[in-house]
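Q: Below: sequence and its predicted model.
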Amino acid sequence: MSTIRFQALREASSRKPVHFEESGRKSALFGTNVFNEKAMKQYLTSDAFKAVQSAIQHGTKIDRKLADYIAMGMKEWALYKGVTHYTHWFQPLTGATAEKHDAFFETSFDGSDPVEKFGGAQLVQQEPDASSFPNGGIRNTFEARGYTAWDPTSPAFIFGTTLCIPTVFISYTGEALDNKIPLLRALSAIDEAATEVCKYFDKNVKKVTATLGWEQEYFLIDKALAESRPDIMMTGRTLLGHTSAKGQQLDDHYFGAIPTRALVYMRDLEQECMLLGIPVKTRHNEVAPNQFEFAPIFEETNLAVDHNCLLMDVMQKVAERHYFKVLLHEKPFKGVNGSGKHNNWSLATDTGINLLSPSKTPMTNLQFLTFFINTIKAVNDYESLLRSSIATASNDHRLGANEAPPAIISVFIGQQLTKVLDELKEVTKGKLSPEEKTDLKLNVVGKIPEVILDNTDRNRTSPFAFTGNKFEFRAVGSSANCSNAMTTLNTMVAKQLKDFKIEVDSLIDAKAMKKDDAIFNVLREYIKKLKKILFEGDGYSQAWEEEAAKRGLSNFKTTPEALKARISKQAMELFSEMGIMNQIELEARYEIELEEYAKKIQIEGRVLGDIATNHVIPTAIRYQNTLIENVKGLKDIFGAEFESIAKEQIILIKTISKHIEGINSKVGEMTEERKSANGLKDAQLIAEAYCEKVKPYFDVIREHCDKLELLVDNELWTLTKYRELLLTK
């Protein structure tokens, strides 16, 4: 066995669970390291506290003078906690988070009188290098100025000895260079649109909040084993490796007893989450070996997105303490389930009502149906744009596989609600007249039970499913920043609600129709148009793919295909009208995502070529030489009879040669295709070339490598195998 692999396996097998003691009740620990309302009341003046609360609740600007008082209180709180540095924590268009640490420590001009200093100017704004982050051509390389600006709606927190201040990131010319700004704009848009619609039912509603509950799936791999695999370390997934004889086929891992090492890691991670105010609640084994899941309590969407970004960082840092490597890639292992990040989305009023939860009364059910049907209508109209919001090179491996929804966007609502919509659609043949009574309408609406949760089955093949009091967007990838999907979803629902109100008001004004009649009339007309998007069956079937094509639904199986919807006329009009992103910002993101796709495939191609050429082939030749020596020995002993005696060895030698030749030739061809792709100038053409010309070689090269893994002596194989990666505890 190779030295590296042997040492990795020995180190992994000798691991003992890292000692970890949970301290205190979770309720007592929760938010201890967050500058939350409790901390603000203690460290801020009354005026400063009111200013922050007003900014959070109403979006009002904070006066610079008050910002000084806020910064002073925040600094004193942080210093009391042992903090030495502060940073503006932001989300550039890399998909990761970014931070630059500055010490509170300062001295006077002559070097005397050292002091801890942090004022309103440092709190509100900083200037990172805008040219060094992806900008899609918004900024030239020599134009480096960009700004981070404080987001008071997401509280500052302490991680380690650093005060982290959530911020937005904008260019010198004002364009959004991050994921947070478009999300905040989208949340403001849906608040405004949904609040206006809510007033049809309750005049007291002043604010509607989009809520999000993400489910984070991930793999835990022993650190030493991960480090023995160059593909895992450089791409986050295995580019080759034969499937293990035992994988997930017995269904014995899902919801099984959590392995001790993993459980200790989870407890430590939960402790960090409690301190940081991340309300994780659920933990369990997922379907594949070494695959697990964390899920939190629902939160306001902007805060939930920040918490998920923070969690992904904290997961890796805590994993180091436990000698684990966390894999967030959507498909790190062939032949077993990949990982997703289901985004559970709903809308809640400031009066305490979940707008996607039916209640006991028909009138309130009409409110539920209004938001329920408008959401489906938005998905119906913008399904290709919604698909583009979750398009990445890594998610392409997962969409359509046996554990993930297909690339075709459809909506599942269950048999009971399907029946309700069918009945509503057939209440009358034509449009409601002003004289028509509403009793029949309300009777039909009243058939919806208060709790739908147990009356709708879970369709694992549906990318967008109603699950009782929320919609579950199941197609989001495990490594993704939720903001992209949530920005798109909230924007298109906001637009739909805005259009809905215009239609209802026009019926009320033009036809003197009663409010409830007008609402019901518009909803019924919408229902008639939803047949295209509603689907209750098996999303994996070939029959559905054919049916979806007949319905006119998009089926973008690759990222370069899907991303075109990002700059379509429909997308441009939507994001522009709703004030979310302008044409420059949309085109920049389109180019960035295409470039990211091409670069990831490029890196994977290089890594695969390197491993196949420098690991697999030399190992195969070494074993082949052993076989050749064996055959020579047999010839010396048995003479003319050796051919019949060494028949299998000779066949094996030839087979190994065939696979070696296959690897050499295909790696060479792949390299030439990469060179051709790199020579193109247009980002779309480069991405398409990598998708259509380079990526297909991956499976062919892998097939040869995986066959050799089965043929070559286990003691010689240099790469840690699937059975060792996935089944080591």
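A: Great, that's in hand.

Q: hey, let's count contacts and neighbours off CA atoms from now on
A: Will do.

Q: Not counting its own residues, what contacts stretch 337-346?
A: For stretch 337-346, the surrounding residues in contact (Cα atoms under 8 Å, 6 or more residues apart in numbering) are 210-218, 287-288, 328-332, 354-356, 398, 402-404, 469-480, 482.

Q: Recalculate using a threshold of 6 Å.
A: 210-217, 288, 330-331, 403, 470-474, 476-478 (Cα atoms under 6 Å, 6 or more residues apart in numbering).

Q: same check, this time on stretch 702-713
A: The contact list for stretch 702-713 (Cα under 6 Å, 6+ apart) reads 240-242, 659.

Q: for this protein, longest strand please?
A: Under DSSP state E, the strand in the chain containing the largest number of residues is strand 208-222.

Q: ok, structure two:
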Amino acid sequence: MKVNEIFGSHVFNDAVMKERLPKNTYKSLKKSMELGEALEPSVAEVVANAMKDWAIELGATHFTHWFQPMTGKTGEKHDAFISVSPDGKAIMEFSGKELIKGEPDASSFPNGGLRATFEARGYTAWDCTSPAFLKEDTAGVTLCIPTAFCSYTGEALDKKTPLLRSMEAIHNQAMRILKLFGNTTSKRVLTTVGAEQEYFLVDKKFYQLRKDLIFTGRTLFGALPPKGQEMEDHYFGSIKERIAKFMKEIDIELWKLGVSAKTKHNEVAPAQHELAPIFSTTNIATDHNQLVMETLQKVATRHDLVCLLHEKPFAGVNGSGKHNNWSLSTDDGINLLDPGTTPHENAQFLVFLASVIAAVDEYAPLLRLSAANAGNDHRLGANEAPPAIISIFLGEQLTDIIEQIQEDRLATSKQAEELKLGVTTMPNLPKDVTDRNRTSPFAFTGNKFEFRMVPSSGSIAGPNIVLNTIVADVLSRVADELENADDFNGAVTALVKKLISDHKKVVFNGDGYSDAWVEEAEKRGLPNIKSTVDALEYFAKPESIEMFERHCVFTKGEIVSRQEIMYEEYAKIINIEALTMIEMAKKEILPSVIDYITSLADSINTIKAATSSVTVKVQEKLIEKLSNLLELAYDKLEALESEVVKAKELEEIEEQAIAFRNKVFVAMEELRIPCDELEKLSSEEYWPFPSYTDLLFRV
């Protein structure tokens, strides 16, 4: 296997287009891709024909408009290239019209009230900035065309459309800043992202015996095994052969699709792993991350494994997230977040840095919301990597610089040193100017920011839409002020100082997991938004709507609809989890424990009948403990059933979501406690489903 031969072999990429398209068509298409110019229908027709020929040569029989509805997954409807000629023979056709536009049913996807059930028409529109690709599976080979998805009346029903709008917004505002600094060569500013993906792998035979994993993606019951992650031996440990074989196939499949999967390793928790790609433009990175998640789950089944993308599939060990490495770059290769060797002298960098700090502080609730879902509440609300409080880690060098700016003494930058290992055969290593902080939700890491709150199962579109838009909003105000300044250099200095002074409270380089930080954050006035339901109220606040509308990213209707979708999704997820718990407790746990108690009682009667010289105190104590826990579990089960009924009776979806969070979720946690205790006391022979030991250590 030669990586350079298979990489991108299933992608209609620039090299393929250059080879197969006429020069004029290629140039016209590139202008649309790079400069946002409108695509001529005649160009689309030529591209469609070349795309079809390329796909058929590689075995494709069907094509699909591949889009990203509000489910967070991807959507696709497959059409064959086949048409029938008048003489009854099959011909393979694909028109420019079919390339540009599709018509899936819009009413059956989440729309938050934007479309009624009878208003079914929706459109998919080709996104030429993201290359088409071929998906190969047991169904054959399908040409996938990345598209946006909108309603008949033009509202965005997907995640791609507002993402593209947000990229346009930050481009517009960042270019204003660059022009003020005399940049006449850069034509576009792009946000770039590298999304690290964490996931768990469990054996399929154990997965199939657990209704909670099948229906919800996480374990709703489960006593902790004797060993968890406390020995820290799994992290970066030797990869098991079975997992290595799976990872090898993942690499190959992703490389074919042009996904630059680069890093793979064991993560902190047992059975947990991570995959990281090389960064790319945010739109393509978002498409690629959807492909990563889909490929992980598909390939896992080929190895009799199941890939769990849930943020907290197991209690008591680390959950999974997605580290969204975000940066700003120009089309001619300038990283706007690269401080250089003397960042204190880099005024342009300081403007962008101060703007990001201001945006994260000012719009912290929206950033927190962008990473919110029911699964992530288990991580963020429980002070697990990272905590729910939004803060920024800058490190020693940049923190020292912003302190100098505040005190009007900006003169130096701390320089990197050499790391001496004390071993003569080893060279001294260049030491970075700052450490890393794994507890920070938004950390500067050299020339980018790592947003660590993003949920492992979610699309990265939402977080990047918010990031792009809030930074664009601050940049627009910065540009307004600097464009009207008489003394540009003096205005830059004053503006950077003001932004830092007003928003430095969001900078924190310490331990984000500590109780002391929670107290300190409260003193600083930083919000601590622990749940999705708490975060959702910020989405449709007037100032949020105004900000998104100002940059043409969302309309008010699109925001309100998305808020409703998220409330509804949260309520549905907790409802499904609660119903699954009820079914598992009623049909599996309680009957199994009763059977075990009965077996203990039978053993007591058998022993007593056989002899009077042997005591049965152990069996009697066990029966007493089990019976008390059984009664408690039954009471908690009835309480949970009652709370589910009451939550469903509420008419408003927001009220339902709040009830499912504050009442149903709490009742679920209370039911789990005695059931997990029952597992600890029950014989393995009687316990009805695989344990944490099976799931985490028998992979």
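A: Sure thing, it's come through. Computed from a predicted structure; not experimentally measured.

Q: Can you pull the TM-score for these?
A: TM-score of the superposed chains, computed with TM-score structural alignment, normalised by the length of the second structure, equals 0.95; 683 aligned residues with a Cα RMSD of 1.7 Å.

Q: rewinding a little: residues in the second structure aligned with the longest strand of the first structure?
A: Using TM-score structural alignment, strand 208-222 of the first structure lines up with residues 189-203 of the second structure.

Q: mean per-residue distance, that stretch to the first structure?
A: Here the mean offset of stretch 189-203 of the second structure against the first structure after fitting is 0.6 Å, by mean Cα distance after the TM-score superposition for the first structure.

Q: So what touches that stretch?
A: With Cα under 6 Å, 6+ apart as the test, stretch 189-203 of the second structure has contacts from 171, 271-276, 278-282, 305-309, 320-330, 695, 699.

Q: Among the residues you listed, which ones are in strands?
A: Those of the contacts of stretch 189-203 of the second structure lying in strands (DSSP E): 272-276, 280-281, 305-308, 321-330.

Q: quick one: whichever helix in the second structure runs longest aligns where in the first structure?
A: Of all the elements of type helix in the second structure, the one with the most residues (DSSP state H) is helix 617-649. Here helix 617-649 of the second structure aligns to the first structure at residues 647-679, judged by TM-score structural alignment.

Q: Also stretch 217-226 of the second structure?
A: Stretch 217-226 of the second structure lines up with residues 236-245 of the first structure when matched by TM-score structural alignment.

Q: now stretch 596-605 of the second structure
A: Against the first structure, stretch 596-605 of the second structure falls on residues 623-632 (TM-score structural alignment).

Q: Which positions in that stretch come out as buried?
A: Of all the residues in stretch 623-632 of the first structure, those buried under the rule 16 or more other Cα atoms under 10 Å are 623-624, 627-628, 631.

Q: before we move on, what about stretch 64-82 of the first structure?
A: 66-79, 81.

Q: same thing with stretch 687-699 of the second structure?
A: Per 16+ other Cα under 10 Å, stretch 687-699 of the second structure contains these buried residues: 687-693, 695-696, 699.

Q: what's the counterpart of residue 112 of the first structure in the second structure?
A: Residue correspondence to the second structure (TM-score structural alignment): residue 112 of the first structure is matched to residue 88.

Q: Please confirm that that match is located within a strand.
A: No: looking at residue 88 of the second structure with DSSP: H, G, I helix; E, B strand; the rest coil, it is coil, so not inside a strand.

Q: tally of neighbours for it?
A: Neighbour count for residue 88 of the second structure, taken as other Cα atoms under 10 Å: 8.
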